[in-house]
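[1] make a model of this:
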Amino acid sequence: MANPSVALALSFGLGLAPWMPGTFGALGAVLLYPAVMLLPWPAQLVLVLALLWLGCIACGRAAAVLGGEDPSAIVWDETVGMLITLVLTPATPLSWLVGFLAFRVLDINKPWLVGAAERHFRGGTGIMADDALAGLFAAGIVWALLALLHALTG
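    Predicted coordinates for the structure are as follows:
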């Protein structure tokens, strides 16, 4: 991985997992988040936006090198998408678990705007956009379920 764009797009090797590389990419965010959560929340948002922007560039370049529109080894989109979920939800094991499951379901099934984003954009932006939206929607699901849990338990 001498090419920095490829290294980033593969989440520094996580995308080389022989099965479920997207899940490994999302797990990369779970490993990264304990360091990210040390930052003040506004800095976390700036960092996520910077990583999203870098991903648009790196994933587009890596796709050109690896061949194909969105090679399965490119998992930086999953890493950043899951990081979006983590930054926007409470830092609790329950939120992390629900967020991870919701993110993966949305990323795999690509409902509504998630799928539309993937179809509408091309290159690195297309690779990153659907996962960014999946991350936002997964965070919304976490908050909705937490509100429901609170309403049911008082």
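[2] hey, let's count contacts and neighbours off CA atoms from now on
    Noted.
[3] what is the neighbour count of residue 9?
    32 (other Cα atoms under 10 Å).
[4] how about it, what does it touch?
    Residues in contact with residue 9 (Cα atoms under 8 Å, 6 or more residues apart in numbering) are 55, 58-59, 62, 73-77.
[5] how about this one, so we can line them up?
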Amino acid sequence: MTTIESGQNAYVPKPNARFMLSHPAHLIAQGFGSGLSPVMPGTVGTLLSWLSFNVLTSRWPDVFTPFAWSMIIIAGFLLGIWACRKTSTDLGIEDHGSLVWDEIIAFWVVLVFVMPADFKTQLWAFFWFRAIDMIKPMPIRQVEKRLKGGFGVMADDILAAFYTLLLFAIWENL
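    The predicted model follows:
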């Protein structure tokens, strides 16, 4: 892991592939490398989520059913609590930008409820999820500040997923 200077005498770790591969928790929390993107790692992690959901669901539709995805999401959320806590501890920073497992799991939540959908609808889901995740409207920002550890890392993105789904529900009823 290399470090970059951020401000006066403060160092922020910049994880690399060696760090990511040094522990299974890092590999998971950093989205199998998508979190190492130098530009918008959360967006890259969400793109991985979108791609993996579509590939797995179209390739094995009898296996990757909405029920199976729900079980995967629950297991992934619990796994994410551990992986994000461990990786945050090892990086020395709570919810480091390279942690994208929370985006992956949360966008799967969105897709389970939105699918089947055409590309345009999926694109809108992606756009609104990323916008809500970045803006963090109330109470997402408060949850992010109050909840710590792996659960805190995972929880704010799940709320962003629910906001996205609420937006879609309102949109459907207009």
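[6] TM value for the aligned chains?
    After superposition, the two chains reach a TM-score of 0.90 (TM-score structural alignment, normalised by the length of structure 1), with 148 aligned residues with a Cα RMSD of 1.4 Å.
[7] element containing the spatially most central residue of structure 1, please.
    Note on structure 1: the residue nearest the mean C-alpha position is residue 81, at 1.7 Å, using Cα atoms, centre = their mean. If you go by DSSP states H and E, residue 81 of structure 1 is part of helix 76-87.
[8] which part of structure 2 matches that helix?
    Aligned by TM-score structural alignment, helix 76-87 of structure 1 falls on residues 101-112 of structure 2.
[9] ok, back up a step: what's near enough to touch the residue nearest to the centre of structure 1?
    26, 103, 128, 131-136.
[10] can you redo the residues you listed as CSV with secondary structure, distance to residue 96 of structure 1 and neighbour count?
    Output for the contacts of residue 81 of structure 1, formatted as CSV (DSSP: H, G, I helix; E, B strand; the rest coil; distance: Cα to Cα, whole Å; neighbours: other Cα atoms under 10 Å):
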residue, secondary structure, distance to residue 96 of structure 1, neighbour count
26, helix, 11, 24
103, helix, 10, 30
128, helix, 21, 30
131, helix, 17, 31
132, helix, 17, 27
133, helix, 17, 23
134, helix, 15, 29
135, helix, 12, 32
136, helix, 14, 23
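[11] got the residues you listed as TSV, with distance to residue 118 of structure 1 columns?
    TSV is the format used below for the contacts of residue 81 of structure 1 (distance: Cα to Cα, whole Å):
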residue	distance to residue 118 of structure 1
26	18
103	15
128	8
131	9
132	10
133	10
134	11
135	14
136	15
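[12] and which of those residues is nearest to residue 8 of structure 1?
    residue 128 (12.7 Å; Cα to Cα).
[13] map that closest one onto structure 2.
    Aligned partner of residue 128 of structure 1 by TM-score structural alignment: residue 154.
[14] pull out the buried members of the contacts of residue 9 of structure 1.
    55, 58-59, 62, 73-77 (16 or more other Cα atoms under 10 Å).
[15] what's the neighbour count on residue 97 of structure 1?
    Residue 97 of structure 1 has 14 nearby residues by other Cα under 10 Å.
[16] show me what it aligns to in structure 2.
    So residue 97 of structure 1 corresponds to residue 123, using TM-score structural alignment.
[17] that's a strand at its match, yeah?
    No. Assigned with DSSP: H, G, I helix; E, B strand; the rest coil, residue 123 of structure 2 falls outside any strand and is helix.
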